[in-house]
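Enquirer: Predicted model follows, preceded by the sequence.
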Amino acid sequence: MYDGGEFNDVNRSFVNLSYTGIVVLLVTWWFRRMNFSLFVRMIPGMLTVIAAIILFYVGFVNIRGFEGAAYGILGFFLVIFAIISFIIAKSIGTR
């Protein structure tokens, strides 16, 4: 019986990616709400960009084919979450 194989693994990766992105956004929002310095508020976004670069590199150089492309897509979406995190961190917001 066919259980989905690689498709289930890639699908699970996208679900984990959305959890990771939501955690990054929530931590950034919490840092902004606690009035930390701009550098501290940007740390989650910077770590996310570093993780995305590493994922893209591993997918492009070490793992080839469809699974490598999945790593690249995950890295791309992590960069999108990082950009949103930077926007949240830089916004002043009114209280």
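Expert: Arrived safely, thanks for sending.
Enquirer: When you work out contacts or count neighbours from here on, use the C-alpha atoms and nothing else.
Expert: Fine.
Enquirer: So for stretch 69-86, what gets flagged as buried?
Expert: Within stretch 69-86, the residues scored as buried using 16 or more other Cα atoms under 10 Å are 70-86.
Enquirer: Contacts for whichever strand or helix holds Arg41, please.
Expert: Using DSSP states H and E, Arg41 sits within helix 38-57. Residues from elsewhere that reach helix 38-57, judged by Cα atoms under 8 Å, 6 or more residues apart in numbering: 24, 27-28, 31-32, 71-76, 78-79, 81-83, 85-86, 89-90.
Enquirer: okay, pairing it with this:
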Amino acid sequence: MMLFAPFLASIVPGIIILLLTWWFKKKNFSFSVRLAPGIIGIVGAILLFYIGFVNIRGFEGIAYGILSFFLIVFAFVALIIGRKPKHTG
């Protein structure tokens, strides 16, 4: 439960981040707009880790750390999706 609850809580924002990045890429937005959801996701994950480590501590703080880890994974995937150029062929 300690691992699955933060993972399940990170799926919804992670899917939103991935869908936004994919939609921005599909609509041919600029490079910085395509990378924005991934960067915002990484900043949010770092903030969650900081809150869990400094303010909350203990087992609940570890849950925040696990949540931030999964959010960072989703954000890096979004950065990779947004970085690749769209093939128009």
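Expert: Received the coordinates, thanks. What you see is a predicted model, and the numbers here were worked out from it, not measured in a lab.
Enquirer: what does the helix holding Arg41 of structure 1 correspond to over in structure 2?
Expert: Helix 38-57 of structure 1 corresponds to residues 31-50 in structure 2, going by TM-score structural alignment.
Enquirer: quick one: that stretch to chain centroid distance?
Expert: How far stretch 31-50 of structure 2 lies from its chain's middle: 6 Å, per Cα atoms, centre = their mean, to the nearest Å.
Enquirer: Buried residues, it. List them.
Expert: 34-39, 41-46, 48-50.
Enquirer: do stretch 82-89 of structure 2 as well
Expert: Neighbour counts using 16+ other Cα under 10 Å place Gly82 of stretch 82-89 of structure 2 among the buried residues.
Enquirer: now do stretch 24-40 of structure 1
Expert: Buried residues in stretch 24-40 of structure 1 (16+ other Cα under 10 Å): Val24, Leu25, Val27, Thr28, Trp29, Phe31, Arg32.
Enquirer: farthest pair in those?
Expert: Maximum pairwise distance among these (Cα to Cα): 12.3 Å, between Val24 and Arg32.
Enquirer: top helix in structure 2 by residue count?
Expert: helix 58-83 (DSSP state H).
Enquirer: can you check structure 1 too?
Expert: helix 6-33.
Enquirer: measure Lys90 of structure 1 to Val40 of structure 1 for me?
Expert: For Lys90 of structure 1, the distance to Val40 of structure 1 (Cα to Cα, to the nearest Å) stands at 11 Å.
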